[in-house]
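Asker: sequence first, predicted coordinates after that:
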Amino acid sequence: MADHTMNIRDARAHLADIISRAEAGDPTVITRNGVPTAAVVPMEDFEALEDALDMYLAQQADLEDADEDDAPPVGMAEMVAEIFEERRGSAA
């Protein structure tokens, strides 16, 4: 997967190419004045991030409701990695 970065002006001129790259699995980071401000990512990745966030927030709510001091916390990075692995495994 290549790392593509593009300023807003170039992104406007090449939107179709950026979308094609996203469909192929390559994200593009859009910058404004040299600062990353947005990303065009494959839809599967976006959905996986949404799912991971939903699961993470639900898990945190469950932990707070249960008041379980013995339960080890699960970090967001770990949760996202697990979701991505599950999605990529089911796509194969």
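Answerer: Received, thanks. Numbers count the residues shown, from 1 in each chain.
Asker: alpha carbons only for contacts and neighbour counts from here, please
Answerer: Fine.
Asker: buried ones in the helix ranked longest in the chain?
Answerer: Longest helix in the chain, counting residues (DSSP state H): helix 43-66. Across helix 43-66, burial judged by 16 or more other C-alpha atoms under 10 Å covers E44, D45, A48, L49, D51, A52, L53, M55, Y56.
Asker: another structure for you, compare them:
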Amino acid sequence: MQAREAKAKFAELLHSAEQGEPITITRHGTPVAMIVPFAKGEEMYSLEANRTFIEHLLAFPGPLEVDKDRRPPREIEL
């Protein structure tokens, strides 16, 4: 839903969120925000806040492939 339309229908969006339906808000066709039920948002953010650094690393969604730069280090003047 475009931001302008969301602004005009805000009460309807809140009702949809209460019913459990997430709503994506777009600007010029690009998603910029989402309205979700409060419990879902609270669950997502409270879990993030309570994670340890290791838990954040382990939650990474995919493989991380990093190629080492084998060039010699550049010279710098101090």
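Answerer: Everything's here; your move. Since the structure is predicted, the reported quantities are computational estimates derived from the model, not experimental observations.
Asker: before we move on, back to that, contacting residues around the longest helix of structure 1?
Answerer: A22, E23, A71, M76, M79, V80, I83, F84, R87 (C-alpha atoms under 8 Å, 6 or more residues apart in numbering).
Asker: of those - the most surrounded one?
Answerer: In terms of neighbour count, I83 stands highest of the contacts of helix 43-66 of structure 1 at 21 neighbours, by other C-alpha atoms under 10 Å.
Asker: distance check, it against P73 of structure 1.
Answerer: 17 Å (C-alpha to C-alpha, to the nearest Å).
Asker: also A22 of structure 1?
Answerer: 33 Å.
Asker: check E44 of structure 1 too.
Answerer: With distances taken as C-alpha to C-alpha, E44 of structure 1 is found 26 Å from P73 of structure 1.
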